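Colleague: the sequence isn't on hand, but the structure is:
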């Protein structure tokens, strides 16, 4: 019997969700389940999986309201129902198409149960809340008030931000790309545009980088030929920023695969940097640097707008493990600063232990961030640290969560 149209995309989405929820893989890593699908089908599979993760708690509440007995969290029928609900309630897929492509996922299983639960909920005219409900474990880490604020920025996948190689051309590229200017040298585009086909991509006039991710490098100012170490540099947006700002950049990272992406972007933009592939804990520089940018490995919970899997994968153990590594990296990098050198520490994490917890232990003199250095009306806190989260700047479409602190030798 022939598979219904659209079924392969749903099968791939189910495999992605299984990889994330049962095996703890990242959604990016699980996207290989869509390998071999036509582009639109692969994109649909990713969208279904992503929305199911974004709205998981709320979908589960709807499912539980329509069953006599609570289904196990890892039951296949629950995962299929999550997919069916987000297609109907978020992706505006017709209910008959949801049923036709969803029930075959349960071949030999409880199709009648899935059909009954889905049909019951559709007859009730159910809907999802304005903002996703976060898992209890996440709320416990972030606090009720802060978690609610962050959740307010998670209802939609984020727009696309571009950093320009030459900020002086901001108006020019905003016009050519039909984009919104959100800061000098930073443009915002609506989702769904094929990046490689946009004007300026081939010429290397810009690269993809969220507004929040662009801030740490700007806090080191103009390079004027001075030496900077971009530690844990790949995939390289900050390396490109520093090179474009006139720094002599050494970009170090342990991942050869991720550094290949950086090399391609350097070639595309015509910018230059020294690339070193090595474990930072095994490296001994021959000379000190005028500045260090440490965008440290982290749990990446600040990227939950675009990577909702982090809401379900990350545990207290992950946070503690990353915090230990970050402290060691920060201590090591502090010794590589020359006299009057500057160090910027950043993480795309919303976890206190990875942000303020590290800044408080740093063996360097604080160099507070000031409001006039920040875009879009963002403000540093009383310590001169910057904290951003997805609930901020809703008027322009939000931004990722980051913690940034600056020090001097």
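Modeller: On my side now, so go ahead. None of the values given here were measured: they were computed from a predicted structure.
Colleague: only C-alpha atoms for contact and neighbour calcs from this point on.
Modeller: Noted.
Colleague: count the neighbours of residue 159 for me.
Modeller: Using other C-alpha atoms under 10 Å, the number of residues around residue 159 comes to 18.
Colleague: try it against this one:
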């Protein structure tokens, strides 16, 4: 930032860098956050840049429609002027920034560019007393794909789900203390070991955080470990385990856990989470596809790397980064990982496969392909194993769609299948 640059411009520059990283480079928003906001010294400025970028991504189709309605010649999708207008309009129409501040802090970013065009388009939109649609629209490719896969109801529910960040779900170290923590935290519970809180406040300042009584984990993400039940000292392998929510669930449920992940950085976070929760597991860096199947375990959980389209409520950038080609490649990778994971299961043992994806190719497609394995049979998940309001499908698998738990704040999109190895 120069000495003559108006206050707030650097924050909007960082927001534009974040959007460029997601929309042009295909990077996850969180992965780009550090470098894009490096020039911002204050934490609140970094947070605001993140909020602006997130709101643009949450409402991108609607913002672009407004921009296009006010231009005689369509701006290219990667034009700097379009990025600047997205940032200004998202602030003025969704984040409560005064219109004059929203435009004044992006115009300096147009040095050498069409400042008059940006100012004129912004003014034309704002003079029309325009409001953004409620709920927001989905990207056309996403809407088409989800309507085909899940029907118009699920796609419309996804629009409502993306309208605002979701509530906060906590998994408890001691499920027997569920109602105690509901009362202490002022939340609600949908299952033993679960508390749901309204969004707001600082999580690390809540009662029980410092002592590791609970950890943040969307209720859908808790399902794969939940359907493994009590461990009673048996051995479980948690693959692709970081940052450790499922590892902690399994350890708290009495499993002797081995947790592996490819990323040593993410494993460091897993170790920190285990230490805070006063839980133990053997933690080691490993590539699922590079390991030899020894030793073998009573239970193996594979929450596989995926498109992550199921977590669009909290990470709207996934809707703008994932392509059909990427989904197909990920499904092939997941199928290979599931076959490898199966080699670690003892005779009579359990294998759970899960993805936080809303793409049937990554969930049902991979599970259906694996279901023909001779050594394994489907092990249907029962309603009583699941939180209130989530029920298994006809095949005994769990598919959490947009709209699930909608009356109490919703849930991430998820798929879970369970298999049993023959004796």
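Modeller: Noted; the coordinates are in hand. Just so we're clear, the structure is a prediction, and the values are computed from it rather than from any experiment.
Colleague: what number of residues lie near the closest residue in space to residue 55 of structure 2 that isn't next to it in sequence?
Modeller: Once flanking residues are discounted, residue 55 of structure 2 sits nearest to residue 90: 6.4 Å by C-alpha to C-alpha, 6 or more residues apart in numbering. Look at residue 90 of structure 2: counted by other C-alpha under 10 Å, it has 26 neighbours.
Colleague: mind listing what residue 90 of structure 2 touches?
Modeller: Remark: with contacts taken as C-alpha atoms under 8 Å, 6 or more residues apart in numbering, residue 90 of structure 2 is in contact with 52, 55, 56, 59, 63.
Colleague: go again using 10 Å as the cut-off
Modeller: 51-60, 62-63, 96-97, 102, 132 (C-alpha atoms under 10 Å, 6 or more residues apart in numbering).
Colleague: and the residues you listed, which of them are buried?
Modeller: Buried residues within the contacts of residue 90 of structure 2, defined by neighbour count using 16 or more other C-alpha atoms under 10 Å: 51-60, 62-63, 102, 132.
Colleague: can you tell me what the residue nearest to residue 55 of structure 2 aligns to in structure 1?
Modeller: Under the alignment (TM-score structural alignment), residue 90 of structure 2 pairs with residue 86 in structure 1.
Colleague: check residue 334 of structure 2 too.
Modeller: That one, residue 334 of structure 2, aligns with residue 326 by TM-score structural alignment.
Colleague: with residue 409 of structure 2 instead?
Modeller: That one, residue 409 of structure 2, aligns with residue 397 by TM-score structural alignment.
Colleague: rewinding a little: from residue 146 of structure 1, how far off is the nearest residue to the match of residue 334 of structure 2 once chain neighbours are set aside?
Modeller: Distances taken as C-alpha to C-alpha, 6+ apart put residue 296 closest to residue 326 of structure 1, at 6.2 Å, once the chain neighbours are dropped. The span separating residue 296 of structure 1 from residue 146 of structure 1 equals 23 Å under the rule C-alpha to C-alpha, to the nearest Å.
Colleague: center of structure 1 - which residue?
Modeller: Closest residue to the average C-alpha location of structure 1: residue 303 at 2.9 Å, with C-alpha atoms, centre = their mean.
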